[in-house]
Every structure is written in structure tokens, then in C-alpha cells.
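Asker: what's the 3D shape of this:
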Amino acid sequence: MRRTALIGPDDPPPFTIINPEGQASFLLIGDHAGDAVPASLDGLGVSAAERARHIGRDIGTARLGMLLAAALDAPFVAQTYSRLVIDCNRDPASTDAMPAVSDGTVIPANAALSPADRAARTCAIHAPYHAAIAALIAHRLASERRIVLISLHSFTPVMGGIGRPWHAGVLHDGGDTRFARAMLAALRTEPDLLVGDNEPYRMDATDHSVPRHAYPTGLPYLELEIRQDLLVSGAGVAGWAARLARLFRAALPFAATSPI
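Answerer: Prediction:
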């Protein structure tokens, strides 16, 4: 892959596809899976400890996606770069796509971005990631294969001093919500879980990936949030992967069998 001035020859590519030929109906994506920063941005002027917080990535989702890809035989498209470089679940034109402040942490490299700076990040990271997702969807639709788009996210247990009691949240809004609603019901049958319906976030106009890729083609989808303290250990991630693989399969019959 050709590198841009933003991404140098020693930087990683903007995305990784795990198990691209996976035969399952599920297509997994991780908008905030990675925490890399191009060398040209010198850490964004933020300490490694700050970048390791939830502001830099969705903790645990990279490993969760990899385990689910193996358990389900599904592709997983994982975004490589920190959401502080560019948030791939935002319209690149939005202010919070490259935030100057995130949960109280100032991001110096984002303080005075020029239109050219923003365009460089969009072209180098955001556009290739979404092009990869679109290409996988197009390939599968051309083969008349069922697709359920699953967007994996995690959330911090405390935000703005307010605790978030949910173990997981199911986010949904427009489009074909049947699979999302089936997963909400399935997760709520698990006796040890408190599951939010559009909590701790609502799917709304700020979300980019699911509306961009699922709505136009009528794909059933799920945007799933898991609390990050449940994904900090290997055992925790493995437990969630096993649980979700079981529930995804159980909920699949509720998804549309073909695009609407």
C-alpha cells in the first residue's frame, strides 16, 4: 500500500482485515480498534499514558474482534490508528472527528488543523478504512450472500464523574433494526448482565459507519458497546467472545435474509 506524507514507510497501514474470506454471514468492524499514531504527528503532543486511556481507542475491541472472527469464521476490519488522529465513526467534516480536547485531555496536534491537515488524515486513514468495508460488502452482495454488519465498541465505566452501570449497550436507529433488537432481547436473557437500549450512547447523527454502510443497502446491523473494565483481561475478552458468538448465532434468524 502506497504511503502518504502523513503515513510514512515505517507506519502501519490504516486498516487490517482479519479472515477476509470468512464464510459466516457476519461482517465485523472496529472503528476504534487501534491506537497507532503516525510518526509524523509525534504522538499528537499527548503522553503515551493519556493515549492509552479510552480517549485513544476502544479498549479490548481489537482482541474481541479477532476472537470473534475466528469463532464465527467472519471477516473483521480493524482500524489501525487512534481515534485522536481521526475518528472513523464520525463524518470527517465534523469537529469531533479530530478533537482538540477529549474527556478533559488537550490534544495539541489537533488544536489548529488546516483544511489541508484534515484532508490528509481523511485521505490517509478514514477513506481507505471505509473503502475496505464497502468493498467487502459489495463483494458479498454480488455473491448473493447474507450480511449482518456488526460494529464493535467499548465504553469507559465512568464519564464526567458519572458511573455507567450497564455491562453492554445495543445501539440502533434507522434502517433494518431486526438483528439489533433481537440481540438486545438475547443479551437481556443473560442473568448476569444489565444491558442498555441505546445506552450509554444513542445512535444518532454523530454515528457514521453503520449509517454509511448498512442503511443504503438495507443491511441488518448491530452497534454493540461493552464496558471496558470487562475487556481489560484476556479471560474477560475471551468470555465475551464466547458469549457473543453464541448469541449472534441465536439471533441470526431474526435478521433479514436479503437486503430490503
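
Asker: CA atoms for contacts and neighbours, from now on please.
Answerer: Will do.

Asker: how far away is the residue nearest to residue 256 when sequence neighbours are not counted from residue 78?
Answerer: Once flanking residues are discounted, residue 256 sits nearest to residue 220: 6.3 Å by C-alpha to C-alpha, 6 or more residues apart in numbering. When distance is defined by C-alpha to C-alpha, to the nearest Å, residue 220 is 20 Å away from residue 78.

Asker: quick one more, to check against the first:
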Amino acid sequence: MSPDSAPVRLLQPGDPPPFEVLRPDGASPWLFTADHAGQAIPRALGDLGLPPGEIDRHIGWDIGIAGVARELAALLDAWTIVQAYSRLVVDCNRPLDSPTLIVERSDGTEVPGNHGLDADARQARLAEIFLPYHARIGETLDRRRDQGRATLLVTLHSFTPAMGGVARPWHCGVLYNRDTRLAHALRDALQAEGDLVVGDNQPYSVSDSSDYAIPVHGERRGLPHVELEIRQDLIADAAGQVAWAQRLARLLRGLEAAFVAGQVPSAPAG
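Answerer: I've put the predicted structure just below:
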């Protein structure tokens, strides 16, 4: 691109905005994010060269999590943000230097529209999708801090029942890195339900190299936080989404008072 040329716009009329905010005036201390809620592809990118149906697989989005997020937002009157674009366009839970920020291949599927991207093409996806989404989260957290409002951060995800031919036994997983306060409390509450196999940092774990939302919005701010994963076959339909949202709302209400009152161990130093 020459110095005098205008940057090429990725999102065009008819493309959805990069995110939707639910309950913008919600009174709850709970704040939910869903980094992989949507499966939209900007019109300018066509279908990314994907075979038919591939965008509907787990590689394209976190199946069912948008519905869970919407139900939770309503049940708890909680500020919630759902990201609209497929993780195959840009993964909004990856550090900017991650090799999986824009993947060329995912779980055996080639993504031709991601091959050989130049710096301008990559930057357009960041500037118009990734950065506005995270800026909106940051602005909201700043405002809540300045208003003296408590915030308990939950990042919502879902995971495929099998990966690489290996079945995953967990119904849900509680993920964390340095700060275990909210994660361990929610893990224990889920295990106490008696009918769930709960992954403790399974099927994934949080790290600075693999994740963006928890390190940036949770750890750096010292907020109680947890990344929650739900197995996709359990929330693939509306009934499952409602059932999981109702269960989570009940458990989170039970944890809320102690965390808002500060009756939990301090976050570890570092």
C-alpha cells in the first residue's frame, strides 16, 4: 500500500458489526464475554475457500455458547458481549503474536482464504474485528472501576466432544492461570452438583501464549475471573442452552456475595 492510499476496508455495508452488547445497563457484578460466539465471515472474504458445511463445525465457532450467553445475560441482568465473526477470520482469544491468531489449517481443514495474507490484510482483520471487540470490553471495565462497581469476569466457551479421534469425558471445564480464586470456587460448586464430570484446567488451560481475554482483562486488572468451557453436544439446541444457563445462574448467584464482599483470598502476586 502506498503512503497516500487509503486503507482497504474489510467490513462493508451488510456485514454485521464485530460484536453485540447485551444488557448494557445491567446491574449485576457478573460480566460475560464470548470470544467465539459467531460464525460470520466478511463479504469481502467470501467463504474463505472452505468446503460446504465446514464453517458450521467447531472450527468455525463455539457451538451453542451464544445462546448460553444470551440466557445468562437475561437471568442475571449482566453486561455481556458476544463476538460476531468466525474464529477462522481472526481468533479473538489469541495474543497478537500467536501463530493461531489467523489459522491456515484447523482440525484437518484447510482455510485457503487465510493462506499468504500480507500485513495489510492481517491488520484489517485486527483493526475492524479484534481490536474494537476488546476495546469495548476494556472501556466497560474502566467505567465500572471508575464507578466503584464490583466486576466478576466469566469468559464463555464451548468445546467439541472429540478431538483427533479422542473422546472428551468432561461435561464442562474450568480454566485458569495464575489466579485460582473464582475458578476453584466455581469448579467446586459444579462438582458438588453430583451429575457432572468437571475438567480442572481441562480440556484446555489458560496461558499468556495461548489466551488473550483472561490475561488482559482478568489478570492484569486483578479481577476475579474464570474461563468456562461447556461441551458442545450439551448446548447444541435451545433446551440445552437454557438448562445450562439456569444451572450456571444458580451457582454464580451462590458465589456472588462472597466475592463482591471480598471474602476470598487475595490474588497471588506476580
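
Asker: coming back round to it: and residue 220 and residue 78 of the first structure? Which one has more around it.
Answerer: residue 220 (28 against 25; other C-alpha atoms under 10 Å).

Asker: what about the aligned residue in the second structure for residue 131 of the first structure, distance to residue 81 of the second structure?
Answerer: The equivalent of residue 131 of the first structure in the second structure is residue 135 (alignment by TM-score structural alignment). Separation of residue 135 of the second structure from residue 81 of the second structure (C-alpha to C-alpha): 11 Å.

Asker: so between those two, which is more surrounded?
Answerer: Between residue 135 of the second structure and residue 81, residue 81 has the larger neighbour count (other C-alpha under 10 Å), namely 27 against 11.

Asker: give me the three-state assignment for that one.
Answerer: strand (DSSP: H, G, I helix; E, B strand; the rest coil).

Asker: please apply the same query to residue 199 of the first structure.
Answerer: coil.

Asker: OK, contacts around it?
Answerer: Contact partners of residue 199 of the first structure, counting by C-alpha atoms under 8 Å, 6 or more residues apart in numbering, are 166, 169-171.

Asker: do that again at 7 Å, thanks
Answerer: By C-alpha atoms under 7 Å, 6 or more residues apart in numbering, the contact list for residue 199 of the first structure reads residue 169.

Asker: what's it aligned with over in the second structure?
Answerer: Aligned counterpart of residue 199 of the first structure in the second structure: residue 202 (TM-score structural alignment).

Asker: measure its match to residue 169 of the second structure for me?
Answerer: In terms of C-alpha to C-alpha, residue 202 of the second structure sits 10 Å off from residue 169 of the second structure.

Asker: repeat for residue 87 of the second structure
Answerer: 24 Å.

Asker: more neighbours, those two?
Answerer: residue 87 (28 against 15).

Asker: tell me the counterpart of that one in the first structure.
Answerer: Aligned partner of residue 87 of the second structure by TM-score structural alignment: residue 83.

Asker: my guess is that match contacts residue 59, does it?
Answerer: No - under the criterion of C-alpha atoms under 7 Å, residue 83 of the first structure makes no contact with residue 59, lying 11.6 Å away.

Asker: helix, strand, or coil at residue 224 of the first structure?
Answerer: strand.

Asker: how near is it to residue 198 of the first structure?
Answerer: 9 Å.

Asker: which residues in the stretch 51-200 of the second structure form helices?
Answerer: For the stretch 51-200 of the second structure, applying DSSP state H, counting those that start in this stretch gives helices covering 65-76, 119-125, 131-146, 181-191.

Asker: residue 261 of the second structure is nearest to which of those helices?
Answerer: Among the helices of the stretch 51-200 of the second structure, helix 181-191 comes nearest to residue 261 of the second structure, with 13.3 Å by C-alpha to C-alpha.

Asker: what range does that closest one cover in the first structure?
Answerer: Alignment of helix 181-191 of the second structure against the first structure: residues 178-188, by TM-score structural alignment.

Asker: which positions in that stretch come out as buried?
Answerer: Buried residues in stretch 178-188 of the first structure, counted by 16 or more other C-alpha atoms under 10 Å: 178-184, 186-187.

Asker: also stretch 44-62 of the second structure?
Answerer: By neighbour count with 16+ other C-alpha under 10 Å, stretch 44-62 of the second structure contains the buried residues 47-48, 55, 58-62.

Asker: what's the end-to-end length of it?
Answerer: By C-alpha to C-alpha, the extent of stretch 44-62 of the second structure from end to end equals 23 Å.

Asker: repeat that for stretch 153-170 of the first structure.
Answerer: Taking C-alpha to C-alpha, stretch 153-170 of the first structure runs 10 Å from one end to the other.

Asker: thank you kindly, that will do.
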